[in-house]
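Trainee: Below are the sequence and a predicted model for it; my questions follow.
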Amino acid sequence: MAAFVPASSSSSSSSNIESDNRFPVANLGEEVLLSCQLTPAETPQVMGDVAVTWTKANLSGVVYKYKDGAPQLADQNPQFSRRTSVFPNAVARGNGSLLMAAVRRGDDGVYTCSIDADTRAGSVDIHLRTAGRSSPA
């Protein structure tokens, strides 16, 4: 029986990025973590400059952008102002996961996380769904 050996991920830059949950469901009013990171095999201890950009389909501006060691929010869509953040220490290790607070119905949709780290870059789509919580009877 032959062993399966996965192909190298160098053929497509998108394969350098992964998410623990590409179809999360968030409760309205709560926070949600949208995961996005370089694949473990590609992630050294600490990298040089890492840029992370989160966008949402059919929305102008960015959801969140982190570059040069700091948030870059000049072109952030106002819908996400003061509700989104990344973890700077994790970004330096190739983790661009986004924390979104106070989830709203309008947050439903397809988000794209793009990471550009040294000579590697890629992106992954996250399909966020929102759900209301029923109150106890």
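Mentor: That came in fine, so what should we check first? Numbers count the residues shown, from 1 in each chain.

Trainee: When you work out contacts or count neighbours from here on, use the C-alpha atoms and nothing else.
Mentor: Will do.

Trainee: what number of residues lie near the spatially closest residue to residue 33 that is not a sequence neighbour?
Mentor: Take residue 33 and drop its neighbours on the chain: the residue closest to it by Cα to Cα, 6 or more residues apart in numbering is residue 99, 4.6 Å away. Close neighbours of residue 99, defined as other Cα atoms under 10 Å, add up to 15.

Trainee: Put this next to the previous one:
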Amino acid sequence: PCAPCSPKDTQPGKALDKAIPMGNTPSRKALDKAIGALPESEHYFGLENFGNTCYCNSVLQALYYCGPFRQRCLEHHAVAASSGEDDLLACLCDLFRAISSQKRRCGVHAPRRFVAKVAALLRSTRLCLLCSLSPPLSPSLPL
């Protein structure tokens, strides 16, 4: 079991909150200064919205900024990549690796593979649900 995010995991955000008060749109200079005050190892990336993925993106970002969870995903990525796994967890770990390995410290990332995997799972789940609710297409033959 993963340990919950410790208070030290939330400290980087406090520096950003002080530099850019809630509700204000910062200048590029203020944003660069605030990001410069944060740990060098952190990456601050937004996720591109594909029309209706904003809620999913916010959950993904919350998971990414929980240090222990992110670390476990990055460790799992090496295993998943070498074994050719292509499930939802592998896609999540690949997304975290893509963000963590960026040369830039901030920007926007498009989680296309993850969103496509979620959409495929939803389609197959919906199909299974519809099949279980509807009667068979062919009439049953009497025995």
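Mentor: Ah, there it is. The model shown is predicted, which means the values in this text are computed figures rather than measured ones.

Trainee: Need the TM-score between these chains.
Mentor: The TM-score (TM-score structural alignment, normalised by the length of the first structure) is 0.29; 69 aligned residues with a Cα RMSD of 4.7 Å.

Trainee: Which parts of the strand or helix carrying residue 115 of the first structure count as buried, going by neighbours?
Mentor: Following DSSP states H and E, one finds residue 115 of the first structure within strand 109-117. Neighbour counts over strand 109-117 of the first structure (16 or more other Cα atoms under 10 Å) mark 110, 111, 112, 113, 114, 115, 116, 117 as buried.

Trainee: Can you identify the element that follows it toward the C-terminus?
Mentor: strand 120-131.

Trainee: got the buried residues for that next one?
Mentor: Neighbour count says strand 120-131 of the first structure has 121, 122, 123, 124, 125, 126, 127, 128, 129, 130 buried, by 16+ other Cα under 10 Å.

Trainee: again, but for stretch 115-135 of the second structure
Mentor: Residues of stretch 115-135 of the second structure classed as buried by neighbour count (16+ other Cα under 10 Å): 115, 117.

Trainee: Please apply the same query to stretch 57-64 of the second structure.
Mentor: Residues of stretch 57-64 of the second structure classed as buried by neighbour count (16+ other Cα under 10 Å): 57, 60, 63, 64.

Trainee: Who are the packing partners of the host helix or strand of residue 90 of the second structure?
Mentor: Under the criterion of DSSP H and E, residue 90 of the second structure resides in helix 88-100. Counting contacts by 3 or more Cα pairs under 8 Å, 6 or more residues apart in numbering; DSSP states H and E, helix 88-100 of the second structure packs against helix 67-83, helix 112-133.

Trainee: what's the angle between the longest one and helix 88-100?
Mentor: Here helix 112-133 of the second structure points in a direction 160 degrees away from that of helix 88-100 (axes from the mean of the first three to the mean of the last three Cα atoms, to 10 degrees).

Trainee: Give the other helices and strands that helix 112-133 of the second structure contacts.
Mentor: Identification of packing neighbours for helix 112-133 of the second structure by 3+ Cα pairs under 8 Å, 6+ apart yields helix 88-100.

Trainee: Give me the next element, helix or strand, following the helix it packs on.
Mentor: Counting by DSSP H and E, what follows helix 88-100 of the second structure is strand 106-109.
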